[in-house]
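>>> Need a 3D model of the sequence below.
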Amino acid sequence: MQHRIQLVKNLFRNKETTEFVIATIPTYMAVDESARLLQQLHKDNINCKRIVVNQVVGEKTGETYVRMKLKDQQQSLAFLREDPALSQLTKIEAPVIDLEVRGVPALSYFGNLVWSDVYDSMNAGADRKFFLMGGKGGVGKTSCAASLAVKFASDGYPTLIVSTDPAHSVSDSLDQGIGGGKPMPVISPLGDIPLYAMETDPEQARAELRQAMSDENSKKLNEVLDALGMGTVADQLKDLQLGDLLDTPPPGVDEAVAISKVVQLVKNPQYSHFKRIIFDTAPTGHTLRLLTLPEFLDNTIGKLVRLRQKLSLNAVKSFFTGKEEKDPAVEKLDELKGRMAEARDLFRNKNSTEFVIVTIPTMMAVSESSRLAAALKDDNIPVNKIVVNQVLQDNATEKLLATRRADQQRALSHMREDPGLKELQVIQGPLIDLEVRGVPALMYYGSQVWK
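All right, here's what the predicted structure looks like:
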């Protein structure tokens, strides 16, 4: 398996055979995220020469598009009403906005459209509430999460929004940097509101994992066993260097550790004033993995650490002294697992926590939302609301497209000015009035984009 994985790793970095194509849409937030992705690709020596800008509103896109789109979205909305996994959820429709939702004023406007009357009754009382926003990539989770945070804060509730998505789009959405791993006040042009934001730091979490698996005890143990003439056991233990195992942890492990740290952080008396805590989660697959990671740690790394504990330096000391001594790595891992289990239990607490699914009115997005809802219910995660974002209103006209056309030009200019992105070949994909699903639609769309 190691050999096959190495072949794939080399293939991805082979400039003669392989290229990475970035796909984006013409908005500031998407362009900025693409710029960060390109920097990481360059850092990892992965070849990238092209960027596809999808959903570009063309000069000729007009009333016909609006009529066809209205008809197309009815199919997915009907499926959403009839699907067994989704039909029981409260539906919240968020309209298509002609300008990108970015910055506190735009989020406040959008939040008043989407969240008014949704959580007003729930806001009664000072109990702390947690909200997790999740769904398919590109459906507007971040805008929904950030707008809900602005709404709660505007209503007077001290609110913290946490980005757990590795792409970290919350800072783009708020139009403010929120790095540093601690809650930072959000500056609002509308006046002071009790809103804070933070990004989890997966790299810091990864470092903590490595520290928890520190191999100092193993090295000392090898020396002791050598001195006792038990070099064969020492040789076997050299293969149990757990720090190496976590140099590149499985996807989602570092995010889960980071989330567990956030849960511990908000328990700190310093942050006890936060009454509404909102998590902007990664796309569906990542989110589902996060919920099972405490079990992963226990079933894999935990067993390895306990094996090492039985053969550890402290076990040798105990043999000679008769006093039981714990392996520090085991203690650190137990603490880490306890934190993650506490976060997992919190996310299953129906009295304090709610998972809100975000989707858009297309069959592909709604179908993925159905699978997500079923998985969440199987995992006992409280979910009773779904936001259907980007719903075209019955009274929509060509004026909406004209405004959006002007807005996308600003984003495309921003892309042409970015030092990395401006070097890529730009391929424009048009806004299509029907969902691109099935081979005929894909052939038509491909003829427009890839020619």
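
>>> okay, CA-based contacts and neighbour counts for the rest of this
Fine.

>>> all strands of this structure, in order?
Taking DSSP state E, the strands of the chain run over residues 21-24, 50-56, 90-95, 129-134, 159-163, 184-185, 195-199, 276-280, 353-359, 383-391, 425-430.

>>> counting contacts, what elements does the fifth one pack onto?
Identification of packing neighbours for strand 159-163 by 3 or more C-alpha pairs under 8 Å, 6 or more residues apart in numbering; DSSP states H and E yields helix 141-154, strand 195-199, strand 276-280.

>>> about what we covered before: mind putting the strands of the chain into CSV with mean neighbour count and distance to Pro105?
Compiled in CSV, the strands of the chain are given as follows (neighbours: other C-alpha atoms under 10 Å; distance: least, C-alpha to C-alpha, whole Å):
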stretch, mean neighbour count, distance to Pro105
strand 21-24, 17, 24
strand 50-56, 19, 25
strand 90-95, 17, 17
strand 129-134, 23, 21
strand 159-163, 28, 16
strand 184-185, 18, 16
strand 195-199, 25, 13
strand 276-280, 23, 19
strand 353-359, 24, 21
strand 383-391, 21, 19
strand 425-430, 17, 29
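
>>> Val305 is nearest to which of those?
Among those, the nearest to Val305 by C-alpha to C-alpha is strand 195-199 (30.1 Å).

>>> Now do the end-to-end distance for stretch 38-51.
10 Å (C-alpha to C-alpha, to the nearest Å).

>>> same check, this time on stretch 257-276
Start-to-end, stretch 257-276 (C-alpha to C-alpha) is 21 Å.

>>> Would you check how far apart Ser173 and Thr200 are?
In terms of C-alpha to C-alpha, Ser173 sits 16 Å off from Thr200.

>>> want to put them side by side, so please do this one too:
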Amino acid sequence: MVAGTQRKYYMLGGKGGVGKTSCAASLAVKFANNGHPTLVVSTDPAHSLSDSFAQDLTGGTLVPVEGPECPLFALEINPDKAREEFRSATQKSGGTGVKDFMEGMGLGMLVEQLGELKLGELLDTPPPGLDEAMAIAKVMQFLESQEYSMFTRIVFDTAPTGHTLRLLSLPDFLDASIGKILKLRQKITSATSAIKSIFRQEQTGQQDAADKLEQLRERMIKVRELFRDTDSTEFVIVTIPAVMAINESSRLRASLKKENVPVKRLVVNQILPPSATDCKFCAMKRKDQSRALDLIQNDPELSNLTLIQGPLVDVEIRGVPALKFLGDIIWK
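Model prediction:
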């Protein structure tokens, strides 16, 4: 995982509460200590990177992490800031983004007819998936912005399973949606001479809007290709040795396969050592965990992944030294 200087992206995800953040943070520390300028990004609405690094990383901007040998920066994508950006983008001079957009496409007359749908109020309330959309916007910046060009490793601490699958499927959805809008515009353009004349009157605005949509569509395709590129991207599933968590991991793996997202490794956290049988509770817990590990070996989705076992440790994993300790165990 540390070999080579080509940039690589690692996304860690799974059921909530299995230790994704600790694994992501420890992997980022591992990369930084092996000479890679590294960025660790939280796309989880309930951020806990600050807790893991024992450092305030809030604010939605790049924050340097103190301690590793090579530059390590953290970024918590700020949902409140994202909502504010959304409102600013969709409200201009008292109008709405939908109205501006429709007029730019030469469809301003339709907005008046749709006024009773209260589009302005709709835009005041950010839609479901906004957090994922902002994460996608950041991924686009990673691909294109000079600010991020120094990083050879980017680690994502993703949200629980449902959010993460929305994030990964969003580029496909947006690509298809934008394509439909562009096709709709073409159909309406050629529908009647009256509408054609309206388009001619506002040709510049329409073309600008169409060009921007086409540019966005091309960027979505880039992001989609990145998520599916086996040379530069890997999704690491994190779980614990419990039947419910293993079952969810199996479903996640099946969904990732459907999205063509490369998965090679499965981290199983919080495993009791074999010696933990000296009390009745420990013996029963160890037996349950062994059953869960057997379940992995017989699961068609998980059995072909590289299995990494993370021990249940007797210290709290908090701060760079503790993360290095965990990383040296998990990411051998």
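
>>> follow-up on the earlier one: neighbour count: Ser173 and Thr200 of structure 1, which is higher?
Thr200 (28 against 24; other C-alpha atoms under 10 Å).

>>> Was I right to think the more buried one contacts Ser163?
Yes - counting by C-alpha atoms under 8 Å, Thr200 of structure 1 touches Ser163, with 6.3 Å between them.

>>> Let me see the ranges of the helices in the stretch 101-250 of structure 2.
For the stretch 101-250 of structure 2, the helices defined by DSSP state H, counting those that start in this stretch cover 108-113, 119-124, 130-144, 161-189, 193-201, 203-227, 243-258.

>>> To Val98 of structure 2, which of those lies closest?
Smallest distance to Val98 of structure 2 across the helices of the stretch 101-250 of structure 2 (C-alpha to C-alpha): 7.3 Å, for helix 119-124.

>>> Just the buried residues of the closest one, please?
Across helix 119-124 of structure 2, burial judged by 16 or more other C-alpha atoms under 10 Å covers Gly120, Leu123, Asp124.

>>> now that helix, how far from the centre of its chain.
Counting by C-alpha atoms, centre = their mean, to the nearest Å, helix 119-124 of structure 2 is centred 26 Å from the centre of its parent chain.

>>> same question, stretch 216-225 of structure 1
Centre-to-centre, stretch 216-225 of structure 1 and its host chain are 40 Å apart (C-alpha atoms, centre = their mean).

>>> And the contacts of it?
Residues outside stretch 216-225 of structure 1 that contact it (C-alpha atoms under 8 Å, 6 or more residues apart in numbering) are Gly231, Val233, Ala234, Asp235, Leu237, Lys238, Gln241, Ser312, Leu313, Asp327.

>>> residues contacting the first one?
Which is Gly231 of structure 1. If you count contacts by C-alpha under 8 Å, 6+ apart, Gly231 of structure 1 has them with Asn222, Leu225.

>>> The residue nearest the centre of structure 1 and Asn299 of structure 1, how far apart?
Nearest to the geometric centre of structure 1 sits Ala282, at 1.7 Å (C-alpha atoms, centre = their mean). The spacing between Ala282 of structure 1 and Asn299 of structure 1, counted by C-alpha to C-alpha, is 24 Å.

>>> Turn the helices and strands packed on strand 159-163 of structure 1 into CSV, including distance to Val52 of structure 1.
What follows is these, written out as CSV (distance: least, C-alpha to C-alpha, whole Å):
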stretch, distance to Val52 of structure 1
helix 141-154, 22
strand 195-199, 28
strand 276-280, 26
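
>>> quick one: which of the ones you listed is nearest Glu435 of structure 1?
Closest of these to Glu435 of structure 1 is helix 141-154, at 20.0 Å (criterion: C-alpha to C-alpha).

>>> how big is the offset of that closest one relative to structure 2?
Once fitted to structure 2, helix 141-154 of structure 1 is off its aligned match by 0.5 Å on average (mean C-alpha distance after the TM-score superposition for structure 1).

>>> Just want the angle from that helix to strand 195-199.
On the basis of axes from the mean of the first three to the mean of the last three C-alpha atoms, to 10 degrees, helix 141-154 of structure 1 is oriented at 150 degrees to strand 195-199.

>>> For helix 141-154 of structure 1, grab the matching residue range in structure 2.
Mapped onto structure 2 using TM-score structural alignment, helix 141-154 of structure 1 covers residues 20-33.

>>> Other residues contacting that stretch?
Residues from elsewhere that reach stretch 20-33 of structure 2 (C-alpha under 8 Å, 6+ apart): 2, 12-14, 37-40, 48-49, 52-53, 68-72, 153-158, 238, 317, 320, 323-324, 326-328, 331.
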